[in-house]
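Peer 1: Generate a structure from the sequence data that follows.
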Amino acid sequence: MSVKNMMQNLPAGRTLALVGVLVLVVVAGWFTFEWTVNRIYVEPGESARLRFKGPPLPFLPGSRPAAPAGQFAEANPDNPTGWPQQLGVLEHMLGPGRHFYCPLWWEIIRVPDIVVQPGEVGIASSKMGKDLPAGEFLVDGELGSTEFKGILRK
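Peer 2: Predicted coordinates for the structure are as follows:
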C-alpha cells in the first residue's frame, strides 16, 4: 500500500492532524539541531576566529573559490557576518556570547583575548599580507590595513 493510498483512506481530520504532527517534528528537529550542534558559546575573555570551509559535500550549497594566500576571505558587503564570497579565514572575529554556525561549513577556533596592562609593552604583528622587502624590518600602518606581514612600527 503506497503513501498516497494511505492518505486517501484517512479522513480529512486525521490527514490534517498527521500533517500537523509532521510539521511539529520537523520544527522540533531543526530547533534541537540549532541549539545542540550549531551553537557556539564564546566565554568572556576570548574571541572566536572563523574559517569558512565550504560545503562538506560538493552538491550542497555554499561552494566558493578560495581566498588568495596571505589574505582574508572576502566578506559579503551586504552582510559581513554572513556567508563570505571566498573560502578562508574571516577578518571579523566573534566576541563573547552565543553564536550559531554549522561546524560542517565553518571551523571555529577560540583565541584568548590579550590585555596589555599599564606599564607593559604589547607587540602587534600582522600575519596577513605579502612578505616584507629585503632590508625592511617593521611594517608601516595600522593592524588590519597593512599591505605587508610582520611587526607593526606603531
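
Peer 1: Please count neighbours and contacts with C-alpha atoms only from this point.
Peer 2: Fine.

Peer 1: in this structure, which spans are helices?
Peer 2: Taking DSSP state H to define them, one finds helices in the chain at 3-9, 12-36.

Peer 1: Return the most buried member of the ones you listed.
Peer 2: helix 12-36 (a mean of 12; mean count of other Cα atoms under 10 Å).

Peer 1: Show residues contacting it.
Peer 2: M7, F100 (Cα atoms under 8 Å, 6 or more residues apart in numbering).

Peer 1: quick revisit: got the helices of the chain as TSV, with distance to H92 columns?
Peer 2: Below are those laid out as TSV (distance: least, Cα to Cα, whole Å):
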stretch	distance to H92
helix 3-9	49
helix 12-36	22
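
Peer 1: quick one more, to check against the first:
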Amino acid sequence: MNKLLLFLPLAALSLLIFLGLFVWFACRIEPQNGEIAVMIKKTGKTLPSEQIVAPGPEHKGIQLEVLGEGRYFRNPYTWDWQIREITDIPAGSFGVLVRKFGQPLPEGEIIAPSEDFKGIVREVLGTGKHRINPFAYEVKIYADLRIMPGNVGVVTNLTGKDVFAGTANNVQNSSGFIVDEGQKGVLATPLKEGTHRINPFIQSVAIVNIQSQRYEFTGEEAILFITMDGFSISLEGTV
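Peer 2: Take a look at the predicted model:
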C-alpha cells in the first residue's frame, strides 16, 4: 500500500509533464513575424469534389481564414496546418487578387461579379502586408501608374457591355468610339497627373503628352526641295 501511495504522485507528475510536452510540441501553432498559418480541418463534412476551400469549420479541408503571427493551440487530431509567408506588396506597387474558389464565371466574363465567384477580383490591394490564403487566392503584383505633369491618361475599358451589341451610348456630344461608364471602349474623361492604381484586367491606360510641342526646321533639319528650273531651295521655319 505504501508503495502504491508513492507511485500515484509520480504517475500523476509524469502524466502532467507528458501532457505539457504534448500540448507544447504537438498542439502549438506559432507563426513568426511575416508568416501566416493556413488551417486544414481533418474532420467534419466532406467537401464536394469541385470545391477546394471549405465553406466553414464544419467541413474538412482548407479553411479560408488564416492565423496571423502569434501563438495558438489546436488539437492535432482535428487540425493540420502549414506555415506560409505573408503577402508583402512593396511601396509603389499594388496587388490584383485572383480567386481560386467559388462558382464558375458566367460565359464571356473574366471579372468575378461577387464573392461567390472565382476569377479576378475587381478591387486591388494596396502597399503593405496582407494575410492572403495562398490556396484560395493568387496575387499578381503590378507597379503603380504614374502620370507626370503635362500628361494625361486615356482610359480604355476592357470589360463591360459591348458598344456594338446595340447598347445605347449616352455620352453627350460624343463622336467616334467614346463610350459610357460600364461599356467597353475609350472613356471620355482622362486620368489627371498623379499616382493611380488601375486593375490592368479591367482598364488599360495610354499616357498622352498634352504639352505644346515646338520643332525647328533649321540647319540640317531645313526643308529642301528643287524647283522646276533646277534650283535648290532651303526653307526654314518653326512648327
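
Peer 1: G70 of the first structure is nearest to which of the helices of the first structure?
Peer 2: Across the helices of the first structure, G70 of the first structure has its closest neighbour in helix 12-36 (32.5 Å, Cα to Cα).

Peer 1: quick one: which of the helices of the first structure is nearest G54 of the first structure?
Peer 2: helix 12-36 (18.4 Å).

Peer 1: about what we covered before: quick one, which of the helices of the first structure is nearest to W106 of the first structure?
Peer 2: Comparing the helices of the first structure by Cα to Cα, helix 12-36 comes nearest, at 14.1 Å.

Peer 1: what's the closest of the helices of the first structure to A75 of the first structure?
Peer 2: Of the helices of the first structure, the one closest to A75 of the first structure (Cα to Cα) turns out to be helix 12-36, at 23.3 Å.

Peer 1: which stretch among the helices of the first structure comes nearest G45 of the first structure?
Peer 2: Of all those, helix 12-36 comes closest under Cα to Cα, at 22.6 Å.

Peer 1: How much space separates the residue nearest the centre of the second structure from I147 of the second structure?
Peer 2: Nearest to the mean C-alpha position of the second structure, by Cα atoms, centre = their mean, lies V96 at 1.6 Å. Going from V96 of the second structure to I147 of the second structure by Cα to Cα, to the nearest Å gives 20 Å.

Peer 1: Translate P65 of the first structure into the numbering of the second structure.
Peer 2: In the second structure, P65 of the first structure lines up with Q103, judged by TM-score structural alignment.

Peer 1: ok, now which ones touch the closest residue in space to that match that isn't next to it in sequence?
Peer 2: Spatial nearest neighbour of Q103 of the second structure, excluding adjacent residues (Cα to Cα, 6 or more residues apart in numbering): F117 at 4.5 Å. Neighbouring residues of F117 of the second structure by Cα under 8 Å, 6+ apart: R99, F101, G102, Q103, P104, L105.

Peer 1: Good, we can wrap up now.
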